[in-house]
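> Okay, predicted coordinates and the sequence, questions at the end:
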Amino acid sequence: MSAAAPPSAQPEHTDRTSAGSAAASSALRSRLRAWRLWIILSFVLLVGVVLSLLTSQDADRARLSASNAAPEGAQAAVRVLQAQGVNVVEAEDYAEALGLLGEGGAALLLFDPNEYLSGEQLGELGDEAQKSILVEPTFAQLMALAPDISQAGLVPQDVIDAGTVDADCSAPAAEAAGTVSAGGLAYRGPLTCFTVTGSSEPAAGLFAESEDHAAAVLGYTGLLANESIAENGNAALALWSLGSAETLVWYLPVPADIPAGDAPASPFSLLPAWVDPLLAWTLVVAALAAFWRGRRLGPLAMEPMPVVVRAAETAEGRARLYQDSRALDRAADSLRAGTMVRLAARLRLGPGSSAADVVQAAARSTGRPAAEIDSLLDRPRPVSDSDLVAWSQELTYLEEEITEP
């Protein structure tokens, strides 16, 4: 009978385990039912984020990019040109842009606000391009591609507030546009249209062209941007200025186009050759000096803390400091303040007593006139060490009189 007891206990343990598992599963299902709405919403949100990342991974967000459909892109202007038979080719880098222009008969649109290209690279592009159209060019870009066109600063705020600028010239592109949107930068050239400088001479405008018509400048990115290409005559100006050739190379330089030789030099490479050995020798000398001074100081002396210093020693030390610095005024102030404090304590005056109270109490205690004591305590500052010593003795005599019975 005793040997049969253990087998009979095993089914009971198994039943308990099964009951515990069932309870845990039931609790989990209850929690899932309670939170199922939030779980579904989180899953949908996660799927949406993943899809947006996957779909926008290759999306072009560069300003004035030919394939950018955002408000700052230029996809609409490119489609207008393509509808008129212009073959618009977007160059990915400098090598591709130079290769496309080298095929001959192609115009170049360049927008490089960060000035990634060097003067040599700009010159090579200008030599290969049939015509160069620059958008908000910098001084270096003008010197390389359009030397007879110059910058004239920002467009005045009153012109921007007006919203539009009239052509004011007889160029075919300007006459076709009539009016364009105002903004950006102004430029001066042999042919200047859409003037924004009023009656000043020479006039500056949003569109300038070189004398040989080999280079043109658009002073405002809004003339090509998707958000404003349909406004006023912006589309007409873009078509006339960019559609002069059968092929247009649309090139926006990127950081990878920066020439390797133009990378910032290390500051250490600008130092002369003798700096490195001098620096090493300075470090050696400094280490030797630290070792030498450290040995001369000797071992640290242990002293029990706190250190008790007698009051006479601190007073003497402060007096020597005043004497060494010739601080007669500071020493006189210290004497006067110390005397007033000690007199007030000996005359049993309260902490709020004034100097007049101390003078009156001292006069009553010593029998001296109050005016004499006031003159003694409020004497002008001494001008020499002997005057200071004499005054301190008189103050000492006054304190001794008060302490006498």
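Happy to help now that I have it.

> from here on, contacts and neighbour counts on C-alpha atoms
Will do.

> what element comes up after the strand or helix carrying Tyr322 heading to the C-terminus?
If you go by DSSP states H and E, Tyr322 is part of helix 311-324. Once the chain leaves helix 311-324, the next helix or strand it forms, by DSSP H and E, is helix 328-346.

> report the angle between the axes of the helix or strand just after that next one and helix 328-346?
As assigned by DSSP H and E, the chain's next helix or strand after helix 328-346 is helix 355-366. On the basis of axes from the mean of the first three to the mean of the last three CA atoms, to 10 degrees, helix 355-366 is oriented at 60 degrees to helix 328-346.

> Show me what helix 355-366 is packed up against.
When contacts are defined as 3 or more CA pairs under 8 Å, 6 or more residues apart in numbering; DSSP states H and E, helix 355-366 packs onto helix 328-346, helix 370-377, helix 385-403.

> for the first one, which positions count as buried?
Spelled out, it's helix 328-346. Buried residues in helix 328-346, counted by 16 or more other CA atoms under 10 Å: Leu328, Ala331, Ala332, Leu335, Arg336, Thr339, Met340, Leu343, Ala344.

> how many neighbours does Ala83 have?
10 (other CA atoms under 10 Å).

> What of Asp158?
Asp158: 10 neighbours (other CA under 10 Å).

> ok, now Asp148?
A count of nearby residues for Asp148, using other CA under 10 Å, gives 15.

> Verify the contact between it and Ser210 for me.
Yes - counting by CA atoms under 8 Å, Asp148 touches Ser210, with 6.2 Å between them.

> tell me, what's touching these two both at once?
Counting by CA atoms under 8 Å, 6 or more residues apart in numbering, the contacts common to Asp148 and Ser210 are Gly189, Pro190.

> distance of Ser81 from Pro172?
Actually, residue 81 is Leu. It isn't Ser. Per CA to CA, to the nearest Å, Leu81 is found 17 Å from Pro172.

> Looking at those two, which has the bigger crowd around it?
For Leu81 versus Pro172, neighbours defined as other CA under 10 Å are more numerous around Leu81 (20 against 12).

> Which element, helix or strand, includes the more buried one?
helix 75-83.

> Mind giving me the packing neighbours of that helix?
By 3+ CA pairs under 8 Å, 6+ apart, helix 75-83 packs against strand 87-91, helix 234-242.

> adding another structure so you can compare the two:
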Amino acid sequence: MSDQMVFRPEAASTSTRLRQGWRKHGFWIVCGTVFVLLSVLGYLLSNSGGRSSGTLSITNPAPAGAQAAAAILADQGVSVTASDSLSATQALLQGEGPGASTVLFYDPNNFLSPARVGELTDSVSDAGGKLVAVAPGPLATQALSPELSSVGTAGDTATVAPGCGSPAAVAAGTIDGGTPLPGTDATTVTTPLLLFKGAQTCFIPAGSPAGGGGFLASNSAGDITALGNPGVVINQNLASRGNAALTMRLLGSTPKLIWYTATIKDIPVAQHPPTLAELTPQWIFPASLWLLLVAMLGMVWRGRRHGPLVSEPLPVHVKASETLAGRARLYQDARALDTAAASLRQASLTRLARTLRLGISAEPDAVVHAVASATGRPQQQLHALLLGEPPLTEKLLLSMAVELAALEEEVARR
């Protein structure tokens, strides 16, 4: 009968695994928790009260918002409805019923193509309504009406006089001419001040050549208007000069107002998903062929065999010391301190039981009791060394191994 005992490492306790996992991944757990909390807090703050932080948004009370204008219009009996897509705006125009509607159109990011701007114009015209475009781009201006055109941007002008016979412009008097939208600070210009020409052009900056553009232009029918200065409508400047009068006249001339701000929803979705060939750059195929050729040449160059294969008799015998060293390296790489400690203790208990002639089936407590009787050491101390909690650091593991070796030598000498 063999006097060797088969060792099976004991599974690490839950608390030990938790401590090891925390030491290894604690930093990333903390970072992830902080990120999630900040994301949730930012989402709650950005959506509190149904408010929006968008420029010219009717739910934005910030300086660049338009909540004040929408509230004043609502107090005067105008029904103000927000829209964030062309399809929603067209649905509102079709479902308004009796009474014409005014559509405020604001597309600072040029989400709508000229063709879709034309669709908006046709929808407003079919519904018998009016369209007020705030700072439209050159192509969008042409799509609004053939009578309108963009003639560039305005310079630094504090105030601008009407300079035309439009009732809205005459009622407003002077308006702000050099007040861009506020951005991250008071001096940030986020939207240029645009000039337009039309059948009727108003608020032409001083010093402009004859026939130059103005901040307000409309077609001959008066149902399509382009406003070049969004700063006239925002909360920060609404009470300045005649900004409020012009805003109320332009947007409050009908009982219903659709406040349409173009968003990413207006980007058309492809009719079919793109194929792999459409998504692949043209240079991928020749580059892949070149890399394949280089790889084949490399295999031919480095894959040559230097002589015949050498046969080796099987089975291969591995020295016990090599196996021990290999297992120790695996434990060290995995930081399996508890498993390594259990291995050392079990081996010591086996050798102590053999030395004290207790047999390989002796209980660990019986071995501890026998060692205490043989050495005179306190049984509690021996129990902590042979059966206690695993060490938490490699230094403590090394100290435990030295103590176990000293204990075995002490028992062997008696």
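On my side now, so go ahead. Owing to the predicted nature of the structure, the values given are computational and were not obtained by experimental measurement.

> Need the TM-score between these chains.
Scored against TM-score structural alignment, normalised by the length of the first structure, the superposed chains reach a TM-score of 0.54; 247 aligned residues with a CA RMSD of 3.4 Å.

> related to what we said a few turns ago, pull out the buried positions in the helix holding Leu81 of the first structure.
For helix 75-83 of the first structure, a neighbour-count test (16+ other CA under 10 Å) marks Gln75, Ala76, Ala77, Val78, Val80, Leu81, Gln82 as buried.

> counterpart of the first one in the second structure?
Pointing back at Gln75 of the first structure there. In the second structure, the residue matched to Gln75 of the first structure (TM-score structural alignment) is Gln67.

> Give me the nearest residue to its match, chain neighbours excluded.
With sequence-adjacent residues excluded and distances taken as CA to CA, 6 or more residues apart in numbering, Gln67 of the second structure is closest to Ile58, at 4.2 Å.

> Quick one: map the one you found onto the first structure.
Using TM-score structural alignment, the partner of Ile58 of the second structure in the first structure is Ala66.

> I'd say its match and Gln82 touch.
No - using CA under 8 Å, Ala66 of the first structure is not in contact with Gln82; the gap is 11.3 Å.

> To what extent is Ala340 of the second structure buried, counted in neighbours?
For Ala340 of the second structure, the count of nearby residues is 22 (other CA under 10 Å).

> which residues does it contact?
Ala328, Tyr331.

> part of a helix, is it?
Yes - according to DSSP: H, G, I helix; E, B strand; the rest coil, Ala340 of the second structure belongs to a helix.

> now the helices for the stretch 151-300 of the second structure?
Taking DSSP state H, counting those that start in this stretch as the test, the helices found in the stretch 151-300 of the second structure are 167-172, 243-251, 276-279, 284-302.

> okay, now Asn232 of the first structure: neighbour count?
Counted with other CA under 10 Å, Asn232 of the first structure comes out at 18.

> What does Asp266 of the second structure correspond to in the first structure?
Alignment note: Asp266 of the second structure maps to Asp257 in the first structure; criterion TM-score structural alignment.

> Surely its match is in contact with Tyr94?
Yes - between Asp257 of the first structure and Tyr94 there is a contact under CA under 8 Å: 5.8 Å.

> and these two? which has more neighbours close in?
Taking other CA under 10 Å, Asp257 of the first structure and Tyr94 do not tie; Tyr94 has more neighbours (20 against 15).

> how about that one, what's its match in the second structure?
In the second structure, Tyr94 of the first structure lines up with Leu86, judged by TM-score structural alignment.

> Make CSV out of the buried residues of helix 328-346 of the first structure and add distance to Ala182 of the first structure.
As requested, these are exported to CSV (distance: CA to CA, whole Å):
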residue, distance to Ala182 of the first structure
Leu328, 75
Ala331, 76
Ala332, 77
Leu335, 79
Arg336, 78
Thr339, 82
Met340, 80
Leu343, 85
Ala344, 83
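
> Against Gly65 of the second structure, how distant is the nearest residue to Leu86 of the second structure once chain neighbours are set aside?
Leaving aside its sequence neighbours, Leu86 of the second structure sits nearest to Asp266 (CA to CA, 6+ apart; 6.3 Å). Distance of Asp266 of the second structure to Gly65 of the second structure, computed by CA to CA: 21 Å.

> Then Asn235 of the second structure?
Asn235 of the second structure is 6 Å from Gly65 of the second structure, where distance means CA to CA.

> State the distance from His272 of the second structure to Glu278 of the second structure.
Computed with CA to CA, the distance linking His272 of the second structure and Glu278 of the second structure is 12 Å.

> out of those two, which sits in the more crowded spot?
The neighbour count for His272 of the second structure versus Glu278, taken as other CA under 10 Å, is higher for Glu278 (9 against 6).

> Map that one across to the first structure for me.
Counting by TM-score structural alignment, Glu278 of the second structure lines up with Ser269 in the first structure.

> What residue in the first structure is paired with Pro230 of the second structure?
Using TM-score structural alignment, the equivalent of Pro230 of the second structure in the first structure is Thr221.

> give me the number of residues near its match?
21.

> Just list the residues touching it, thanks.
Shown in contact with Thr221 of the first structure (CA under 8 Å, 6+ apart): Leu64, Val135, Glu136, Gly184.

> and those residues, which of them are in strands?
If you go by DSSP state E, the contacts of Thr221 of the first structure have Val135 in strands.

> Make CSV out of the contacts of Thr221 of the first structure and add neighbour count and distance to Ala144 of the first structure.
CSV is the format used below for the contacts of Thr221 of the first structure (neighbours: other CA atoms under 10 Å; distance: CA to CA, whole Å):
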residue, neighbour count, distance to Ala144 of the first structure
Leu64, 26, 22
Val135, 23, 14
Glu136, 23, 14
Gly184, 19, 21
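
> nearest to Trp250 of the first structure, of the contacts of Thr221 of the first structure?
Within the contacts of Thr221 of the first structure, the smallest distance to Trp250 of the first structure is 9.5 Å, found for Leu64 (CA to CA).

> Could you double-check that the closest one sits in contact with Ala225?
Yes - taking CA under 8 Å as the definition, Leu64 of the first structure is a contact partner of Ala225 at 6.2 Å.

> OK, contacts around the closest residue to Pro63 of the second structure other than its chain neighbours?
Spatial nearest neighbour of Pro63 of the second structure, excluding adjacent residues (CA to CA, 6+ apart): Gln236 at 4.6 Å. Neighbouring residues of Gln236 of the second structure by CA under 8 Å, 6+ apart: Ala62, Pro63, Ala64.

> Would you quantify the distance from the first one to Ala158 of the second structure?
Pointing back at Ala62 of the second structure there. From Ala62 of the second structure over to Ala158 of the second structure the distance is 22 Å, taken as CA to CA.

> Many thanks, I have nothing further to ask.
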